[in-house]
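Asker: Give the three-dimensional model of this entry:
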Amino acid sequence: GPAHVVSNLPYNVGTPLLIKWLTGPWTPHALTLMFQKEVAERIVAAPGDDAYGRLAVISQAVCEAKLVMHLPAAAFTPPPKVASAVVHLVPKADRPDRDLLKALERVTAAAFGQRRKMLRSSLKPLGGADLCVSAGISPEDRAEVIDLAGFLRLARAASGQTQPEGPGDGGATMMRRKRG
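Answerer: This is a model prediction of the structure:
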């Protein structure tokens, strides 16, 4: 039957394992995983959040991700130096195919690799401003304001795939940064 992965992963391998599960050929029915609090927040972050980055885009392209529980260090014996949080992930039925996921990994690595740079600069190795224009994204935008639909359009453009038709396909989502 379908597998539901439940784990308190060693924090040093949690992110690489999650990416492997999300982008690999095997799709679990669901994942309920404990991470360091900051990593969990990066998985569920939205555009404009300080924690928004590559991990959020890739996780949310493949799954519905929800932070379900915070655990203080005092909940463990001996208490670790960091707080923890549990994230529940359920794979989407319409998840991107493997080729699009590989392109999404390349695009997000470049886009978030140079935070605070405009996409025309950070995406230069993949086509820069031309890539952005072909995806309907402003080359002056920064990665942290582009929503999932916008990153999927960039990935399709980078891999030569056809863009889907239709309104509301996303793009830059300007949101006020959360403080505190």
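Asker: going forward, measure contacts and count neighbours with C-alpha atoms only.
Answerer: Noted.
Asker: Can you give me the neighbour number for residue 4?
Answerer: Neighbour count for residue 4, taken as other Cα atoms under 10 Å: 14.
Asker: For it, which non-adjacent residue is closest in space?
Answerer: Distances taken as Cα to Cα, 6 or more residues apart in numbering put residue 30 closest to residue 4, at 4.7 Å, once the chain neighbours are dropped.
Asker: Sequence B follows; please return its structure for comparison with A:
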Amino acid sequence: MSSPREPLASVIKRHGLDARKALGQHFLLDPGVTERIAQLAGSLKGRHVVEVGPGPGGLTRALLDSDAASVLAVEVDTRAVAVISELAEEAPDRLRLIEADATAVDLAELCPAPRHIVANLPYNVATPLLIGWLRQAAQWERLTLMFQLEVAERICAAPDSEHYGRLAVISQWCADCAQVMRLPPGAFSPPPKVWSAVVSVTPRPEQPSSELFSAMERVTAAAFGQRRKMLRGSLKSVGGEHLLSAAEIEGTRRAETLSVEEFDRLARALLAKR
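Answerer: Prediction:
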């Protein structure tokens, strides 16, 4: 029988791992919470899991206690690297550590399939990380990710609602997205100023080409960049009336009223025009 693990608070103190605002760090220390997040990822049996920003390793421990075939921890903070290195010594066959900036590496290349991502993401890079992973959504079976609540709401928002915008369109275009857990500030150390939420992102079987993805980025940037304007005005920079006619969408409508499927038609029309 293995000996009990050192409490995370003690690990943090021993390594001088105070959370740094510049790195967007807010640590989860409650093992009940981290275990629940690992469970929300679904069955991990035979799956290879990537965790970004493990910090003191609370979620890492929960993933190691799951049925996951392996865990790849990606950490940029040298202090946290030392902590996760100790965990890797306990499970050398299942836990691998890479010291790197997750925004600058292709994680799918580093991890065998079938792949999951399960992470309490650093808040300051969470959105660009998600967009990068959606670009290669076909490589991932599921992503279970912690965001600030406002970002989670933007990912899952319905058309014509307060939070509906580019992030909702691109996320829901590539995947089924759902909020599956909310956490108050007090669940973290140190507490952030806002609530947080876990979002389950399950990529669709059919994924857009990289060219079509880029077209969608251009269309949504134009449409939501001037959301008070009617589409015939906001889309002028990408083809305006021609695009709207090809997609059979009224130019008097505004971006927030369009469904994801209608944005798909606009993106395809833009790609065909090129």
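Asker: residues touching residue 220 of the second structure, list them.
Answerer: By Cα atoms under 8 Å, 6 or more residues apart in numbering, the contact set of residue 220 of the second structure is 165, 166, 169, 263.
Asker: That one: which element?
Answerer: Assigned by DSSP states H and E, residue 220 of the second structure falls within helix 210-225.
Asker: counterpart of the helix or strand following that helix in the first structure, which residues?
Answerer: Of the helices and strands lying after helix 210-225 of the second structure in sequence (DSSP H and E), the nearest is helix 231-234. Here helix 231-234 of the second structure aligns to the first structure at residues 119-122, judged by TM-score structural alignment.
Asker: Check which residues of that stretch are buried.
Answerer: Within stretch 119-122 of the first structure, the residues that qualify as buried are 119, 120, 121, 122, counting by 16 or more other Cα atoms under 10 Å.
Asker: Over to stretch 26-45 of the first structure?
Answerer: Buried residues in stretch 26-45 of the first structure, counted by 16+ other Cα under 10 Å: 27-28, 30-37, 39-45.
Asker: again, but for stretch 109-125 of the first structure
Answerer: In stretch 109-125 of the first structure, the ones that count as buried by 16+ other Cα under 10 Å are 109, 110, 111, 112, 117, 118, 119, 120, 121, 122, 123.
Asker: The residue nearest to residue 4 of the first structure -> the second structure?
Answerer: Using TM-score structural alignment, residue 30 of the first structure lines up with residue 142 in the second structure.
Asker: got it, and residue 135 of the first structure?
Answerer: Using TM-score structural alignment, residue 135 of the first structure pairs with residue 247 in the second structure.
Asker: Helices along the first structure, start to end?
Answerer: 11-23, 37-44, 54-62, 98-113, 119-122, 128-134, 148-159 (DSSP state H).
Asker: Isn't residue 85 of the first structure up against residue 37?
Answerer: Yes. Using Cα atoms under 8 Å, residue 85 of the first structure makes contact with residue 37 at a distance of 4.8 Å.
Asker: shared neighbours of those two, which are they?
Answerer: Jointly contacting residue 85 of the first structure and residue 37 under the rule Cα under 8 Å, 6+ apart are residue 70.
Asker: The aligned partner of residue 7 of the first structure in the second structure: how many residues sit nearby?
Answerer: Taking TM-score structural alignment for the superposition, residue 7 of the first structure sits opposite residue 119 in the second structure. Other residues near residue 119 of the second structure come to 25 when the count uses other Cα under 10 Å.
Asker: Tell me the counterpart of residue 102 of the first structure in the second structure.
Answerer: Superposed on the second structure with TM-score structural alignment, residue 102 of the first structure falls opposite residue 214.
Asker: And residue 152 of the first structure, by the same measure?
Answerer: So residue 152 of the first structure corresponds to residue 264, using TM-score structural alignment.
Asker: just residue 54 of the first structure next, same as before
Answerer: In the second structure, residue 54 of the first structure lines up with residue 166, judged by TM-score structural alignment.
Asker: Could you check how far its match is from residue 256 of the second structure?
Answerer: Per Cα to Cα, to the nearest Å, residue 166 of the second structure is found 9 Å from residue 256 of the second structure.
Asker: list residues touching both of the two?
Answerer: The contact sets of residue 166 of the second structure and residue 256 overlap at residue 224 (Cα under 8 Å, 6+ apart).
Asker: Compare the two and say which one has the larger neighbour count.
Answerer: Counting neighbours by other Cα under 10 Å for residue 166 of the second structure and for residue 256 shows that residue 166 has the greater number, 23 against 20.
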